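Novice: Let's see this in three dimensions:
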Amino acid sequence: MAAVEYSEHMDAHGEDGMRRRDFLNLGAVAFPAAGAVALLYPLINQMNPSADVLALAQIDVDISHIQPGQAIKTIWRKQPVFLRNLTPREIQEANAVDVSTLRDPQTLAERTKPGKENWLITMGVCTHLGCVPLGAGEGENRGPFGGYFCPCHGSMYDTAARIRQGPAPKNLEVPEYAFTSPTTVRIG
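Specialist: Sure thing, here's the model as predicted:
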């Protein structure tokens, strides 16, 4: 009978011992895991965009005052953006270019929105080394192709902001944008 009591007693303590051991093992794994999360969160969180960048995730620009043939410069995500109201003549000149002769072949229609072909919206950063081209301000040098001229290394863009001459490898980039009303465009 003593042997039976001993085995019952062992089962009870053995089972309790397993539960206690499981708890200790779980704690031994959970505690370092929680510590790792506490250490990694600030590291990962610092990679998120800062508040000033998030505030500029989208901007609305009033284009009602931009006359045909005129361009303005605005800032989006700490980068210049050119908004240009093309004249019918500038549109005609851009469409007359043989796209197959261009370094970065794109038509004007590919760079504008349907029904709004007169509105050309591009980043104001030269694709060569990141300078800001001239041509958006009143009286600035627009180069021989009537678009933009980069004074840093001589890249020249046409009225559709396509690279025509100079070291720039690509056309001026067209950001994401949409017309939210006939006189407002949302960039971003």
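
Novice: rest of the way, CA atoms for contacts and neighbours
Specialist: Fine.

Novice: hey, where'd the strands end up in the chain?
Specialist: For the chain, strands defined by DSSP state E occupy the ranges 59-62, 71-76, 79-85, 119-123, 146-149, 156-158, 163-165, 177-181, 184-187.

Novice: okay, how far is it across stretch 119-128, tip to tip?
Specialist: Counting by CA to CA, to the nearest Å, you get 24 Å between the two ends of stretch 119-128.

Novice: returning to what we had before: okay if I get the strands of the chain as a markdown table plus distance to residue 171?
Specialist: Below are the strands of the chain laid out as a markdown table (distance: least, CA to CA, whole Å):
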| stretch | distance to residue 171 |
| --- | --- |
| strand 59-62 | 23 |
| strand 71-76 | 17 |
| strand 79-85 | 13 |
| strand 119-123 | 9 |
| strand 146-149 | 11 |
| strand 156-158 | 8 |
| strand 163-165 | 5 |
| strand 177-181 | 17 |
| strand 184-187 | 18 |
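
Novice: Nearest approach to residue 133 belongs to which of those strands?
Specialist: strand 146-149 (5.2 Å; CA to CA).

Novice: what's the span of stretch 169-188, first residue to last?
Specialist: Stretch 169-188 end-to-end distance (CA to CA) = 24 Å.

Novice: Enumerate the positions of that stretch that are buried.
Specialist: If you call a residue buried by 16 or more other CA atoms under 10 Å, then stretch 169-188 has these buried ones: 169-174, 177, 185, 187.

Novice: quick one more, to check against the first:
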Amino acid sequence: MTAPPPETQCDCNRRDFLVTTTTGLGVAGLAAATIPLVSSMNPAADTQAVGTVEVDLSQVAVGQSVTVTWRGRPVFVRHRTPEEIAQAVQDDAVSLRDQQTDAVRVQRPDWLIVVGICTHLGCIPLGQKPGEPRGEFGGWFCPCHGSQYDTSGRARKGPAPTNLVVPPYAFLTDTQVRIG
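Specialist: As a prediction, this is how the structure comes out:
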């Protein structure tokens, strides 16, 4: 038998090398394009800076509330009175539409920290300033549709489907809290 003519011979080693090299370069090029794309999806440094806010609690008297801005949203920080704490604990036994105990909603009983946005349509409830209506349950009152929250920020009356949201927070010291 004679060897096939040179134009029909297969140089498999050369073909395997070209396929492997092309595949490797394609993967490297895809990685080079993907890494900056994924990195661009991370929040910018200025966005991360407003991702947390520290609050000095030493300036907030018992019974007083302050509003701070966290991620563009109002956050209510209330230094609760012993009466408000007792009422919140007593209301743990009441049937609620979004059942949560007061102990689940606070890290320390004297401080309540909640996002101040009504869970019905996103209004800002009243009750932060002295003289504002606080509703039947002594917490917050949303005048838009009548939602009422108790001293633990739980939805008690009106169309609000859930409690006021508790943001992530941690006490740094006895008088300093970081939200976010």
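
Novice: tm score of chain vs chain?
Specialist: Superposed pair, TM-score by TM-score structural alignment, normalised by the length of the second structure: 0.83. Supporting alignment: 173 aligned residues with a CA RMSD of 2.4 Å.

Novice: circling back: identify the farthest-apart pair in the buried residues of stretch 169-188 of the first structure.
Specialist: Using CA to CA, those reach their maximum pairwise distance at 169 and 185, which is 27.9 Å.

Novice: what's the matching range in the second structure for stretch 54-65 of the first structure?
Specialist: Using TM-score structural alignment, stretch 54-65 of the first structure lines up with residues 48-59 of the second structure.

Novice: Flag every buried residue along that stretch.
Specialist: In stretch 48-59 of the second structure, the ones that count as buried by 16+ other CA under 10 Å are 52, 54-55, 57.

Novice: Closest one of these to residue 20 of the second structure?
Specialist: Of those, the one sitting nearest to residue 20 of the second structure (CA to CA) turns out to be residue 52, at 48.7 Å.

Novice: for the nearest residue to that closest one once chain neighbours are set aside, what are its contacts?
Specialist: Among residues not flanking residue 52 of the second structure along the chain, residue 180 sits closest, at 4.4 Å (CA to CA, 6 or more residues apart in numbering). Residues near residue 180 of the second structure by CA atoms under 8 Å, 6 or more residues apart in numbering: 51-53, 70, 167-169.

Novice: if you set the cut-off to 6 Å instead, what comes out?
Specialist: Contact analysis of residue 180 of the second structure by CA atoms under 6 Å, 6 or more residues apart in numbering lists 51-52, 168-169.

Novice: picking that back up, of the buried residues of stretch 169-188 of the first structure, just say which sits nearest to residue 137 of the first structure.
Specialist: residue 172 (16.5 Å).

Novice: Please pull up the equivalent of that closest one in the second structure.
Specialist: Using TM-score structural alignment, residue 172 of the first structure pairs with residue 164 in the second structure.

Novice: between the buried residues of stretch 169-188 of the first structure, which is closest to residue 26 of the first structure?
Specialist: Once CA to CA is applied, the member of these that ends up nearest residue 26 of the first structure is residue 187, at 50.7 Å.

Novice: how close does the nearest residue to residue 180 of the first structure once chain neighbours are set aside get to residue 177 of the first structure?
Specialist: Closest residue to residue 180 of the first structure apart from its sequence neighbours, by CA to CA, 6+ apart: residue 186 at 6.4 Å. With distances taken as CA to CA, residue 186 of the first structure is found 5 Å from residue 177 of the first structure.

Novice: what do you get for residue 143 of the first structure?
Specialist: 26 Å.

Novice: Same question for residue 82 of the first structure.
Specialist: Counting by CA to CA, the gap from residue 82 of the first structure to residue 177 of the first structure is 12 Å.

Novice: do the same with residue 37 of the first structure
Specialist: Noted for residue 37 of the first structure: a distance of 38 Å to residue 177 of the first structure, by CA to CA.

Novice: Likewise for residue 27 of the first structure?
Specialist: Residue 27 of the first structure is 52 Å from residue 177 of the first structure, by CA to CA.

Novice: and if you look at residue 128 of the first structure?
Specialist: 23 Å.

Novice: again with residue 103 of the first structure
Specialist: In this view, residue 103 of the first structure and residue 177 of the first structure are 24 Å apart by CA to CA.

Novice: same check, this time on residue 24 of the first structure
Specialist: Going from residue 24 of the first structure to residue 177 of the first structure by CA to CA gives 57 Å.

Novice: And for residue 151 of the first structure?
Specialist: Taking CA to CA, one finds residue 151 of the first structure at 27 Å from residue 177 of the first structure.

Novice: where exactly do the helices run in the first structure?
Specialist: For the first structure, the helices defined by DSSP state H cover 2-45, 51-55, 88-96, 108-111.

Novice: Quick one: these as a markdown table, columns for distance to residue 69 of the first structure too.
Specialist: Output for the helices of the first structure, formatted as a markdown table (distance: least, CA to CA, whole Å):
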| stretch | distance to residue 69 of the first structure |
| --- | --- |
| helix 2-45 | 45 |
| helix 51-55 | 31 |
| helix 88-96 | 8 |
| helix 108-111 | 16 |
